[in-house]
Every structure is written in structure tokens, then in C-alpha cells.
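*Asks:* let me see the structure of the following:
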Amino acid sequence: MPWFLTHFLIFPALDFIRPVFGAIPLRIVISGFAATDESTQVSAASQFRIIFSLEEEPVLVEYLLKASRIGFPLDTSTLKSLAYDLAIRNIKRIPDSWRTQKSAGKHWLKGFKSRHSQLSIRTPEPTSIARATAFNKTNVGPFFDKLKQPYEELSLTPERIYNVDETALSTSQKPQKVVAESRVKQVAQLVSHERGETIIMLGIINAIGNSLPPCLVFPRKQFKPHMIFGAPPGTHGFANPSGWITKKLFVECLRHIHRHVRSTPENKVLVILDNHESHISI
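*Replies:* Presented below is the predicted three-dimensional model:
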């Protein structure tokens, strides 16, 4: 805005309003300056900044958190539909777009998320019902009862308790979003191979969250040092035509752990394993 408009319009308006701020309706102030309705319109979006009260939103937050804890988290579309249903049920003033779409808008979702930092948009991990129901006090309790005995007998500390397990890695990663020409049906990105190969990684982590360099098993007859180029320092590589850890390779993995933790008869380490064939062979 030019300086002369600021001087002759804004400053007199402030001087007029300041002595009686809040004491007269806005329309009277507008009429005193011959302002038109078009110049003083308030956008529809600003009229509906917060739909639910400060007492109602925490109830919705608690419902979302509880649903997530029991394995039934709501996606953003379901949350917006739920917000619309709650607004209708509680006779709230809502924008016309909510009624048209039968759903809350993206601006409400963004504001709702910013007001409640304990909520975040996450990608859930698929978990079977059998696995979820097996994780309960009755099934998990005996594990800690058995863990208590060596923990006390060996005078272990959390950093001397390690969990070891395998996971599968792929040499072909999911491409990230790239910048390309619009109106092109398909965008290609060159990779070494399309399908990739599966590499077995033996992860090693202790009870305080510190990890050791992993062991990698490649589906090859012979291991070559270049196979672990770029891997974390200290990574130990193996080769097996099947790509799986065998009894012999697992013993080598235990030696790998021993070299890093420097366990001795006086300073023992507890390694927790599952019942895989290669683990129970020793």
C-alpha cells in the first residue's frame, strides 16, 4: 500500500477505534469511514477456524490414541469423516464444504494435528491377529521369569544383554519421487536390476538400544569384499548359495559378536535368540 494511503486512511482509522476499542460494533466503524461491504468481507475459512471446543477435542484425541494402541488406527479420510459426524451430532457450525463432501476439510485436519503434537501421520506395520493376540501378559510373563534367573546369577547389566534376529533386505530399493516433465505417462529411472536380490541381515542390538555391526549373508558361492562396500563399518559378510544362515555360519556370527563385545568368563554376555534351526544347533 502507498505511504500516503497508509497515512490518510489507516492512521485515522486507528485513532478513531483506539479510544473505544471493543465498545462499538464493527459495522458502525465501517460506516464512519464509508467502507463498502466488499472491502470488509471476512473470508469463510476464517469463520470456522476451530469447530470443536477445548473440552471436546481432547476426547477425540484420546479416542484416536486408544484405537492406535489396540491395532485399529484411523487413516486421515476416516478421521475427517468422523469429525464431520461428530460436528453434525453436536450441532456445530461447519463450512458448507463439509456438508458437500460429508467430511472435514484438509485445513481442519492440519490445524487439528498442529494443536495436538502427540498425533502424527505414520505408515502402519501390518500385524496379523494371531501375532497381536499372542502378545499378552500370560504369554510374555514366562519369558521375563526365565530372563530373571540368568540376569541375577550372572550379575548382568542391560548393555550386556543382546537380542539377535534375522531380517531380509532387498538390493532394489523403492524409488523416491523425482522431478520430471509433466504430461508424461511414465518416468523411468535406471537401476542395476528391476527385481533385486534378497540379502539376509543378522541384526544385533542390546537392551539400551546400542547395536553392533551386522552380519550379511549373500546368495553366492564365494564371498567377495566388495559385496559389503558402503555397509556400516565392521560389517561381516558371508556367502551361501541358498542365501540363508546355516549352522556353520551362525557360529561365525557368534565369533563376530565376541570380537566386538569382548566377553570373558568374568564378564559374560547374554544373547537372546529365537528357535531357528541354525540357532539351536550349538
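*Asks:* contacts, neighbours, all on C-alpha from now
*Replies:* Fine.
*Asks:* helices of this protein, start to end?
*Replies:* Secondary structure of the chain, counting by DSSP state H: helices at 3-5, 11-17, 26-32, 56-69, 76-89, 96-101, 106-115, 129-134, 137-153, 247-261.
*Asks:* okay if I get those as CSV plus mean neighbour count and distance to A207?
*Replies:* Compiled in CSV, those are given as follows (neighbours: other CA atoms under 10 Å; distance: least, CA to CA, whole Å):
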stretch, mean neighbour count, distance to A207
helix 3-5, 9, 66
helix 11-17, 13, 64
helix 26-32, 12, 64
helix 56-69, 14, 23
helix 76-89, 16, 35
helix 96-101, 12, 48
helix 106-115, 13, 33
helix 129-134, 10, 22
helix 137-153, 11, 12
helix 247-261, 15, 14
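*Asks:* out of the ones you listed, which is closest to V271?
*Replies:* The closest of the helices of the chain to V271 is helix 247-261. By CA to CA, the value is 9.3 Å.
*Asks:* output the contacting helices and strands for that closest one.
*Replies:* Packed against helix 247-261 by the contact rule (3 or more CA pairs under 8 Å, 6 or more residues apart in numbering; DSSP states H and E) you find no helix or strand.
*Asks:* here's the other one to compare against:
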Amino acid sequence: MPTNYKRKSNRQSWTAQQLEQAIKAVKSGSPVKTAARSYAFPRSTLIRHLTSPTVSTRLGPLDSVFNSQQEELLVQHLLDLENRFYGLTMTNVRKLAFDLAEKNGLPHLFNKSTKMAGKAWLSNFLKRNPKLSFRKPEATSAARARGFNKLAVSAFYDLLEEALKDPKLTTDRVLNADETSVCTVPPKKSKVVALKGKKQVGGITSAERGETATAVMCMSATGQHLPPFFIFLRMRMHVALKKGASRGSKFACNASGYMTVEIFNEWFDHFLEHVKPSEDSPAS
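*Replies:* A predicted model of the protein is given here:
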């Protein structure tokens, strides 16, 4: 079966809605010829469906492995897994389709040696369900995934709503802080010109794998931001690490390169130093 099959005729190019409307018109007293012409529906096909309502609408010798209801359940299952941060790859989806067909005793032409549905099936499955697509996932820690739930999010917005009731709190005093991982060696490098056919092309970096550092950024709703706060994976700070940093940046070191309670206190002092909240000018 070709991956991109192109139809060789315009048979059954009508929709189920056209069929339903044409049948309803005939049952209301309209002649078959008139109903077929009104709804752009083949007259002979309309006659067949009127005389035998159970007539098959299938084209070609092959049936779909899953019916529309089964495919909808499969789509919802795939989306549910992705929402739980356990999205399936292309290979996983093909294996799942094979297992579903086998467990439910559905006739199929999937490869029984690899125990996977074919690439053609996956391609057509995506065409039938255009709301699905394969995306590159962003690495998310288990701790962050557990913390991002309805209860935690609702509690956050309840606190935010309560804070925004203060008439002294203006938009430039509402700030959001977040941390991100920064690698000293970029994971991807731009292509460079080299001799065609050369087996290996290298590029000088500070290290082959690089080290991960944490950058804590804080910005207000109006776009004003604090100088960044960097956390390095090392036990002692070196002046060379500060070179090129923006004015006011602060630095810290620990054995993990991540935020800790002690370093958060340092960052909070950094926050107070620049934001300077007071009773007359609070910040949130």
C-alpha cells in the first residue's frame, strides 16, 4: 500500500450530510431526480440507499482497522498521555495500534514480525485526525510535573487575585520570577563549510559536553526586569565567570547548580535591593 495514495476517480466524493439531506427530501415528497440535483448527489446512489439502507459505503477492497469511535478513543488516549507528560513517539503509536488491533481481534494487515502498524497507517491516521501532530517535547522534571496540577494552580491564582485587590499595587509592581537552565556549550551548532565527503567535522568549544548553570530572571508586567541571578555548578566562585554579565547581576555557586533554600534567600535579598517594596509602594 503506497504511503501517499492518490484517488483515480471521484467516486463517493459526496458527504454523509448530503446523503442525509437527499433522503430526507425524498421522504418529504420530492422526486428522486430533483433531490439528487438539489443536493449534488448521484441519483443511482440515492436510489440504492433508499431501497437498501444497509448498503455498504466502502470503496476498494480494504476496510479501516478501527472505526470512527475507536479512533476517537485512541486520539483521546494519546492526548491524555501527552497532558500527563508521557507523550508517545511515532514508533510507540504504531506499536499501540498493533496491540489494540490484536487484543480486540480486529482484522488488520499490520506487520506481525515487527508488531507495529505501518507508516502508511500512521500517515493516514494523522490526516483523519488533524488536531494531532508530533512535536519535540521540552524536558520537564517529575517535581515540576507533580507541582503543576489543578489544586496548585488554583491556589496560585487565588493568592494572585487577593494580592491584586490592593489599590496601591500597580502593574509595574507585579513581578514574575522563573529559573531556566543554561548550558555552557550549545546543544546544537550551525552548519559550517567543509570538504565534501569528510567523515567528521569538528568545532572548538569550551568543552565537549559543557556544564549546566541556572539563571533566575524576574520581570514586571510592564516589561521592567531585574538583573539576572546566576547559579554555577562549582564550589568556589571565580571572577572569570562574571565577565560579560550585565550590570547588577549576582552570582552564587553550589554542588548541584540548582536553586536551594540558602541561595533563594540570597536571590530574595537581590530582589529587595532592586524592587524596594514599601507600605506605600508594595510589590507582588
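*Asks:* and the TM-score between these chains?
*Replies:* These two chains, once laid on top of each other, score a TM-score of 0.54 by TM-score structural alignment, normalised by the length of structure 1; 214 aligned residues with a CA RMSD of 4.5 Å.
*Asks:* I'd like the helices of structure 1 laid out as CSV, including distance to N163 of structure 1.
*Replies:* Formatted as CSV, those follow (distance: least, CA to CA, whole Å):
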stretch, distance to N163 of structure 1
helix 3-5, 70
helix 11-17, 69
helix 26-32, 68
helix 56-69, 24
helix 76-89, 35
helix 96-101, 50
helix 106-115, 36
helix 129-134, 19
helix 137-153, 12
helix 247-261, 11
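*Asks:* ok, which of those comes nearest L212 of structure 1?
*Replies:* Closest among the helices of structure 1, using CA to CA: helix 247-261, at 7.3 Å.
*Asks:* returning to what we had before: S182 of structure 1: which of the helices of structure 1 is closest?
*Replies:* It's helix 106-115; of the helices of structure 1, that one is closest to S182 of structure 1 (CA to CA) at 25.1 Å.
*Asks:* and the strands in structure 2?
*Replies:* 175-183, 212-220, 229-233, 250-254 (DSSP state E).
*Asks:* what about the last one, distance to the chain center?
*Replies:* Meaning strand 250-254 of structure 2. Centroid displacement of strand 250-254 of structure 2 relative to its chain, using CA atoms, centre = their mean, to the nearest Å, is 33 Å.
*Asks:* by contact count, what packs against that strand?
*Replies:* strand 229-233.
*Asks:* before we move on, back to that, and the helices of structure 1: which comes nearest F218 of structure 1?
*Replies:* Nearest to F218 of structure 1 among the helices of structure 1 is helix 247-261; the distance by CA to CA comes to 11.6 Å.
*Asks:* how far does the closest one sit from its chain's centre?
*Replies:* A distance of 33 Å separates the centroid of the chain from that of helix 247-261 of structure 1, by CA atoms, centre = their mean.
*Asks:* can you check stretch 210-229 of structure 1 too?
*Replies:* 29 Å.
*Asks:* and the closest residue in space to G243 of structure 1 that isn't next to it in sequence, how close does it get to T235 of structure 1?
*Replies:* Nearest residue to G243 of structure 1 in three dimensions, chain neighbours excluded: P219, at 4.0 Å (CA to CA, 6 or more residues apart in numbering). Applying CA to CA, to the nearest Å, one obtains 17 Å for the distance of P219 of structure 1 from T235 of structure 1.
*Asks:* what residue is smack in the middle of structure 1?
*Replies:* Structure 1 has R122 as the residue nearest its centroid, 3.9 Å off, counting by CA atoms, centre = their mean.
*Asks:* residue contacts, the residue nearest to G243 of structure 1?
*Replies:* T198, I199, A239, N240, P241, S242, G243, W244 (CA atoms under 8 Å, 6 or more residues apart in numbering).
*Asks:* quick one: the aligned residue in structure 2 for S77 of structure 1 from P42 of structure 2, how far?
*Replies:* Alignment of S77 of structure 1 against structure 2 is given by TM-score structural alignment, with T91 as its counterpart. According to CA to CA, T91 of structure 2 and P42 of structure 2 sit 42 Å apart.
*Asks:* how about P130 of structure 2?
*Replies:* Taken as CA to CA, the span from P130 of structure 2 to P42 of structure 2 is 29 Å.
*Asks:* which of the two has more neighbours?
*Replies:* The neighbour comparison of P130 of structure 2 against P42 (other CA atoms under 10 Å) goes to P42, with 19 against 9.
*Asks:* pretty sure the more buried one contacts T34?
*Replies:* No - counting by CA atoms under 8 Å, P42 of structure 2 does not reach T34; the two are 10.9 Å apart.
*Asks:* just to revisit the earlier point, ok, the match of S77 of structure 1 to K119 of structure 2 distance?
*Replies:* On the measure of CA to CA, T91 of structure 2 and K119 of structure 2 end up 9 Å apart.
*Asks:* and if you look at K27 of structure 2?
*Replies:* Taking CA to CA, one finds K27 of structure 2 at 44 Å from K119 of structure 2.
*Asks:* same question for K24 of structure 2.
*Replies:* Relative to K119 of structure 2, K24 of structure 2 is positioned 40 Å away (criterion: CA to CA).
*Asks:* quick check: K102 of structure 1 touching S81?
*Replies:* Yes - counting by CA under 8 Å, a contact exists between K102 of structure 1 and S81, whose distance comes to 6.7 Å.
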